[in-house]
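J.: Just need the structure, nothing else, for what follows:
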Amino acid sequence: MTALTVAVVEAAEDLAVHSPGGRLATPLLGVLDEAANVCRWRELPNLYSHYGSRGIVLMTILQSWSQGVDVWGESGMKKLWSAANIKCYGGGVSEAAFLEDLSRMVGEYDRESSSLSVGRGHRTVSRQLQRERILDVADLAAMPKGRALVLASGSRPALIRTQPWMSGPHADAVRASITAHDPQGERTIREAETEALTVSSSLAQEPAS
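T.: Purely as a prediction, here's the structure:
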């Protein structure tokens, strides 16, 4: 799978080099799902930014930070993370060091607190601002299904609700593809729809944000 991926991307790069502006007229999206397991491309961190400038958009999906470190090392994983223009965290990770870095990137906010003191028949109310994390490590570790944190270059981090494919505009096409190519298509569709209903139910019970 790694050899096939590299061959496709290198062919796209060759086409981009000979295209106007040195970029593909129609961008190529390469979705590297479970990259640490099925596409252990050692040079990926060094090429991420370069390929982006060629109109070759690579999307690397990992289960955790440490999974990427196993493949590219700590410096390689940091390079990959820094080169990505859009970073998404979907929860389910319990690595405190990674979550601490993520929490610091989300930032802080000013919370107003007040205190009351009484003396000699007078009441005095003091107000002060305290800086607190918007999302601390515990919040990020406990992020529920159906939520994701998106960090995009040039924008403030955003907490979003995800949209299951079966409720999106291409649901019929996705079902048809699964039915045609997945040996367990009916089971795949049934499990996906069940999980989507569970997520929708949990979000419906959340207080308005």
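
J.: from here on, contacts and neighbour counts on C-alpha atoms
T.: Will do.

J.: Report the buried residues of the host helix or strand of Val174.
T.: Per DSSP states H and E, Val174 falls inside helix 171-181. Residues of helix 171-181 classed as buried: 175, 178-179 (neighbour count, 16 or more other Cα atoms under 10 Å).

J.: try stretch 143-161
T.: Using 16+ other Cα under 10 Å as the test for burial, stretch 143-161 gives 143, 145-151, 157.

J.: Second input sequence below; structure requested for side-by-side comparison:
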Amino acid sequence: MQSYRQGQKVWGDAGMDAMWSASTIKVIGSGIDDPDFADKLSRLIGDHDVETTSTSMSESGKSTSVSMRQERILPADAIRALPKGTALAFATGMRAAMLDLRPWYLEPGAEELSAASDRASKAITHRALAKYTPHQDDYGTAA
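T.: I've put the predicted structure just below:
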């Protein structure tokens, strides 16, 4: 799918939510332009503690205090601005990870991978056509 909303359109809200929650590995690439989905991803990534220091002056002198506050690790606007070639990975039982994607077609063995992909695509097409094309008998008539 190109977007979460595309899945909602096909399977409905409940169906897409069920598929999302059942997926043990999710990879989300750049180009997220849905603020609700970006916020959902941001919440999944989580928060971290940020130390805040404040200083005040009084007649008795200078006072410094340190406090902790929660802040999103990756806010929704940062998710929406992910550069091309970057993805977020979510795997069950692990923290989210930011990935730098490598173009497979520039890697060693790319020709073999491309040829295997072509063979697999042709086989899938052949099986799909065979399933929906009437079989012919030895005389060329539909069976």
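
J.: Got a TM-score for the two of them?
T.: The TM-score (TM-score structural alignment, normalised by the length of the second structure) is 0.75; 119 aligned residues with a Cα RMSD of 2.0 Å.

J.: can you list the buried residues of stretch 143-161 of the first structure in JSON lines and add secondary structure and distance to Ile56 of the first structure?
T.: Below are those laid out as JSON lines (DSSP: H, G, I helix; E, B strand; the rest coil; distance: Cα to Cα, whole Å):
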{"residue": "Met143", "secondary structure": "coil", "distance to Ile56 of the first structure": "31"}
{"residue": "Lys145", "secondary structure": "coil", "distance to Ile56 of the first structure": "30"}
{"residue": "Gly146", "secondary structure": "coil", "distance to Ile56 of the first structure": "29"}
{"residue": "Arg147", "secondary structure": "strand", "distance to Ile56 of the first structure": "28"}
{"residue": "Ala148", "secondary structure": "strand", "distance to Ile56 of the first structure": "25"}
{"residue": "Leu149", "secondary structure": "strand", "distance to Ile56 of the first structure": "24"}
{"residue": "Val150", "secondary structure": "strand", "distance to Ile56 of the first structure": "21"}
{"residue": "Leu151", "secondary structure": "strand", "distance to Ile56 of the first structure": "20"}
{"residue": "Pro157", "secondary structure": "coil", "distance to Ile56 of the first structure": "24"}
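
J.: could you pull out the strands for the first structure?
T.: Using DSSP state E, the strands of the first structure run over 28-32, 56-60, 86-89, 108-119, 122-133, 147-152, 158-161.

J.: which non-adjacent residue is nearest Ala148 of the first structure?
T.: Gly90 (4.4 Å; Cα to Cα, 6 or more residues apart in numbering).

J.: picking that back up, out of the strands of the first structure, which is the most enclosed?
T.: Highest mean neighbour count of the strands of the first structure: strand 56-60, a mean of 19 (counted as mean count of other Cα atoms under 10 Å).

J.: so who does the residue nearest to Ile134 of the first structure when sequence neighbours are not counted touch?
T.: Distances taken as Cα to Cα, 6+ apart place Glu108 nearest to Ile134 of the first structure, at 5.1 Å, with adjacent residues excluded. By Cα atoms under 8 Å, 6 or more residues apart in numbering, Glu108 of the first structure lies in contact with 131-134.
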